[in-house]
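[1] Just a sequence and a predicted model for now, questions to come.
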Amino acid sequence: MASPPALPPALVLTAGLGTRLQPLTSVRAKPAAPVAGRAIVLRILDGLARAGVTDAVLNLHHRPETITGAVGCGEASGIRVRYSWEPRILGSAGGPRQALPLLGPRLLIVNGDTLADLAAEALAGLVAAHARSGAAVTLAVMPHPDPARYGGVVSDHDGRALAFSRAGGPPSDHFIGVQVAEASVFADLPAGVPAATIGEVYDRMLLNGGGRPTGAIRTHRVEGRFFDVGTPADYLAASLALALALDEPAVAGAGSVVDSSASLTRCAIWDRVTIGPGCRLHECIVADDVSLPDGANLARRVMVTSAAARASGRHDGQPIGDTVAFPIDA
């Protein structure tokens, strides 16, 4: 019996701006945001290492120091990590093209700004299905959680991708941001030029001149948990849900001090935060270096320093000393 194919190196896409997560992404790049106390990108690398992936590449652009500071060389996750720098964002196809010299003929590509919690067997199954089919790209999909909010992938009964649908479109599967691809898919793209997979490169690969599916892109059903962290409200919900699933109590980040008389319920507290006596916070996100004065009483707010608020470009915040509180649901 043939042994399953070895897992290829992984490219984790971590270069994006994370615009919908502002003002938090003026503090850290989105993949460096802590979900249930551990950076998103570290949780992704942990899962890859458990599955047997030994090498990963991260592409960098926005707030790169917050990613490299959390990840380093990958020692915290037991995986070798190298970096691909993008002076300008190159997109979901241009990013892989830029990183090809650090990767092999086949690669895993994982979105670094969402969390797909897959068992090691699921990732190995994805790679094996890709190898058997001869496809150029195999997308990991799940049943669609919210077709009205997210687009999806329309496939035939053999798993051949037929179309990428928009939100509210025809019945589809949910692409969870994990895929296997042949390096040749990206090799002929011009280096250093932005390009997208869905909407550009992959769309051109779906059908032949006669309008029939080519089978170059396939889907593979996986089981697991998917956490969206697109907006501050999504981020908080994901952090709380993952902490509950892992049976890990919510804890304040490194260097944070919470007065014993303060009351915090369903909150995410980042690093070097100071919360004074008598503060009452419910469903709040408190980002790095925020200091809350005594008696602050807030619900469903995102708090960042005034410097981070200015950098975010948002203007709907409420100043509280040197802190600015934004509505979480805006």
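    That came in fine, so what should we check first? Residues are numbered from 1 along each chain as shown.
[2] When you work out contacts or count neighbours from here on, use the C-alpha atoms and nothing else.
    Will do.
[3] Geometric centre of this structure: which residue is closest?
    The centroid of the chain falls nearest to Asp113 when counting by Cα atoms, centre = their mean (1.7 Å).
[4] In this protein, mark out all the helices, start to finish.
    40-51, 64-71, 91-99, 120-133, 184-187, 202-205, 232-245, 306-312 (DSSP state H).
[5] for the fifth one, which positions count as buried?
    Across helix 184-187, burial judged by 16 or more other Cα atoms under 10 Å covers 185-186.
[6] which residue sits closest to Ala187, ignoring its sequence neighbours?
    Nearest residue to Ala187, sequence neighbours excluded (Cα to Cα, 6 or more residues apart in numbering): Arg97, at 6.2 Å.
[7] Count the neighbours of the one you found for me.
    For Arg97, the count of nearby residues is 24 (other Cα atoms under 10 Å).
[8] and the gap between it and Gly192?
    8 Å (Cα to Cα, to the nearest Å).
[9] got it, and Ile285?
    36 Å.
[10] Looking at those two, which one has more neighbours?
    Neighbour tally, Ile285 and Gly192, criterion other Cα under 10 Å: the higher count belongs to Ile285, 26 against 15.
[11] So the more buried one is in contact with Thr265, correct?
    No: using Cα atoms under 8 Å, Ile285 is not in contact with Thr265, being 10.8 Å away.
[12] Spell out, range by range, the strands that occur in the stretch 51-200 of the chain.
    With strands called from DSSP state E, counting those that start in this stretch, the stretch 51-200 of the chain shows them at 55-60, 80-85, 106-111, 115-118, 137-143, 152-155, 161-165, 173-182.
[13] can you redo the ones you listed as JSON lines with distance to Leu298 and mean neighbour count?
    Below are the strands of the stretch 51-200 of the chain laid out as JSON lines (distance: least, Cα to Cα, whole Å; neighbours: other Cα atoms under 10 Å):
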{"stretch": "strand 55-60", "distance to Leu298": "35", "mean neighbour count": "24"}
{"stretch": "strand 80-85", "distance to Leu298": "39", "mean neighbour count": "19"}
{"stretch": "strand 106-111", "distance to Leu298": "33", "mean neighbour count": "22"}
{"stretch": "strand 115-118", "distance to Leu298": "28", "mean neighbour count": "20"}
{"stretch": "strand 137-143", "distance to Leu298": "37", "mean neighbour count": "23"}
{"stretch": "strand 152-155", "distance to Leu298": "37", "mean neighbour count": "22"}
{"stretch": "strand 161-165", "distance to Leu298": "40", "mean neighbour count": "21"}
{"stretch": "strand 173-182", "distance to Leu298": "34", "mean neighbour count": "23"}
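[14] Included below, for side-by-side comparison, is a second structure:
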Amino acid sequence: MNDSDKPQTTDVSAVPTAMVLAAGFGKRMRPLTDHTPKPLLPLAGKPLIEYAVERLARIGVRRVVINLGHLGDKIRDYLGDGERWGLDIRYSVEDAPLETAGGILQALPLLGERPFLVVNGDVWCDFDLAQWLARPLPAGCPGRLLMVPNPPHNPEGDFGIDGGLLSGTSKPRYTFAGISWLAPEILRDYPKARPCFGLGEVFTYNEDRLQAELYQGDWCDVGTPERLERLEHRLTE
């Protein structure tokens, strides 16, 4: 993820913990991911996940939890304990695939009792997360989702937005950007929680309660070698 190098100051009491999702197999990235986990694929001179880690540190986040799956030891070896970014990085190791929601649910003991940021480790975006820290979640709101216009690989979108809230029926529909701010109870209290399940069904269950915000700036789901190459070319130019 990208952000300016200008230091950003935020009330420390308002800064949440963050989770970076990095446990996927990266099957669409093969053969690049046969020996390298997708979050460590190089992009304009450094691993993709490092952009997310740097940016979280820049907005004042101090603890980051990263889930590990396919070739996860390589991610741990590269990032270490986070000291070089001024972070305390903890790891949640998944012995079997848990999908997005299952991975976060397993990591809840590391994330604490306050709302936390969640960022997909394979997403590039220049959205200013600091503005979210300036607007805490209202009481009773289980989360806030960033939505983007639909990319070619997801033309039908995921959800609509109605009055600033997530909607399964409103048009137009937009694509979930892989960036959210979630309260622990959205997973802890989900009645269909199980070891392996995705965030999509959790969001659907909480429609009309979740805040949703459309962002029309720079965003890319780096899900295939072709998308990675195009983004690399654009950034290096």
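    On my side now, so go ahead. Because the structure is a prediction, the values reported are computed rather than measured.
[15] Can you report how many residues lie near Gly69 of structure 1?
    Neighbours around Gly69 of structure 1, by other Cα under 10 Å: 10.
[16] which position in structure 2 aligns with it?
    Here Gly69 of structure 1 is matched to Asp77 in structure 2, going by TM-score structural alignment.
[17] what sits against that match?
    Residues near Asp77 of structure 2 by Cα atoms under 8 Å, 6 or more residues apart in numbering: none.
[18] need the contact list for the aligned partner of Ala36 of structure 1 in structure 2.
    The pairwise alignment with structure 2 assigns Ala36 of structure 1 to Ala44, based on TM-score structural alignment. When contacts are counted by Cα under 8 Å, 6+ apart, Ala44 of structure 2 touches 232, 235-236.
[19] Also Arg43 of structure 1?
    Leu115.
[20] can you do 10 Å?
    Counting by Cα atoms under 10 Å, 6 or more residues apart in numbering, Arg43 of structure 1 makes contact with 31, 34-36, 49, 77, 112, 115-117.
[21] Ok, Pro184 of structure 2 next?
    104-105, 108-109, 111-116, 142-143.
[22] From the centre of structure 2, point out the most distant residue.
    Ranked by distance from the centre of structure 2 (Cα atoms, centre = their mean), the top residue is Glu237, with 26.0 Å.
[23] To which residue of structure 2 is Ser84 of structure 1 aligned?
    For Ser84 of structure 1, the residue aligned by TM-score structural alignment is Ser92.
[24] Can you tell me the closest non-neighbouring residue to its match?
    Asn67 (4.5 Å).
[25] so that neighbour sits right up against Ala107, yeah?
    Yes: between Asn67 of structure 2 and Ala107 there is a contact under Cα atoms under 10 Å: 7.6 Å.
[26] on that earlier part again, identify the contacts common to Ile285 and Thr265 of structure 1.
    Ala299.
[27] quick one on the thing from earlier: any chance of the contacts of Ala44 of structure 2 in CSV, plus distance to Asp11 of structure 2?
    As requested, these are exported to CSV (distance: Cα to Cα, whole Å):
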residue, distance to Asp11 of structure 2
Glu232, 35
Leu235, 32
Thr236, 34
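[28] Let me see the contact set for Val15 of structure 2.
    Contacts of Val15 of structure 2 by Cα under 10 Å, 6+ apart are 59-63, 114-117, 130, 132-134, 136.
[29] Mind doing that once more with 8 Å?
    60-61, 133.
[30] same deal with Leu90 of structure 1?
    192-195.
[31] how about Gly168 of structure 2, what's its match in structure 1?
    With TM-score structural alignment as the criterion, Gly168 of structure 2 matches Ala163.
[32] Is it correct that that match is in contact with Pro170?
    No: under the criterion of Cα under 8 Å, Ala163 of structure 1 is not in contact with Pro170, lying 9.9 Å apart.
[33] Now the common contact residues for these two.
    By Cα under 8 Å, 6+ apart, the residues touching both Ala163 of structure 1 and Pro170 are Val154.
[34] Measure how buried Leu48 of structure 2 is and give me the count.
    For Leu48 of structure 2, using other Cα under 10 Å, the count is 22.
[35] Let me see the contact set for the residue nearest to it when sequence neighbours are not counted.
    Nearest non-adjacent residue to Leu48 of structure 2, counting by Cα to Cα, 6+ apart: Pro39, 5.3 Å away. With contacts defined as Cα under 8 Å, 6+ apart, Pro39 of structure 2 is in contact with 22, 47-49, 75, 121-122.
[36] list residues touching both of Asn67 and Ala107 of structure 2?
    Joint contacts of Asn67 of structure 2 and Ala107 (Cα under 8 Å, 6+ apart) are Ser92.
[37] Make TSV out of the contacts of Ala44 of structure 2 and add neighbour count and distance to Glu201 of structure 2.
    Converted to TSV, the contacts of Ala44 of structure 2 look like this (neighbours: other Cα atoms under 10 Å; distance: Cα to Cα, whole Å):
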residue	neighbour count	distance to Glu201 of structure 2
Glu232	15	33
Leu235	10	34
Thr236	9	37
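[38] now structure 1: which of the residues you listed match?
    By both residues aligned by TM-score structural alignment, their matches' Cα atoms under 8 Å, those still in contact after alignment to structure 1 are 232, 235-236.
[39] Surely Arg63 of structure 1 touches Ala29?
    Yes: between Arg63 of structure 1 and Ala29 there is a contact under Cα under 8 Å: 5.3 Å.
[40] So between these two, which is more surrounded?
    Comparing Arg63 of structure 1 with Ala29 by other Cα under 10 Å, the one with more neighbours is Ala29, at 25 against 18.
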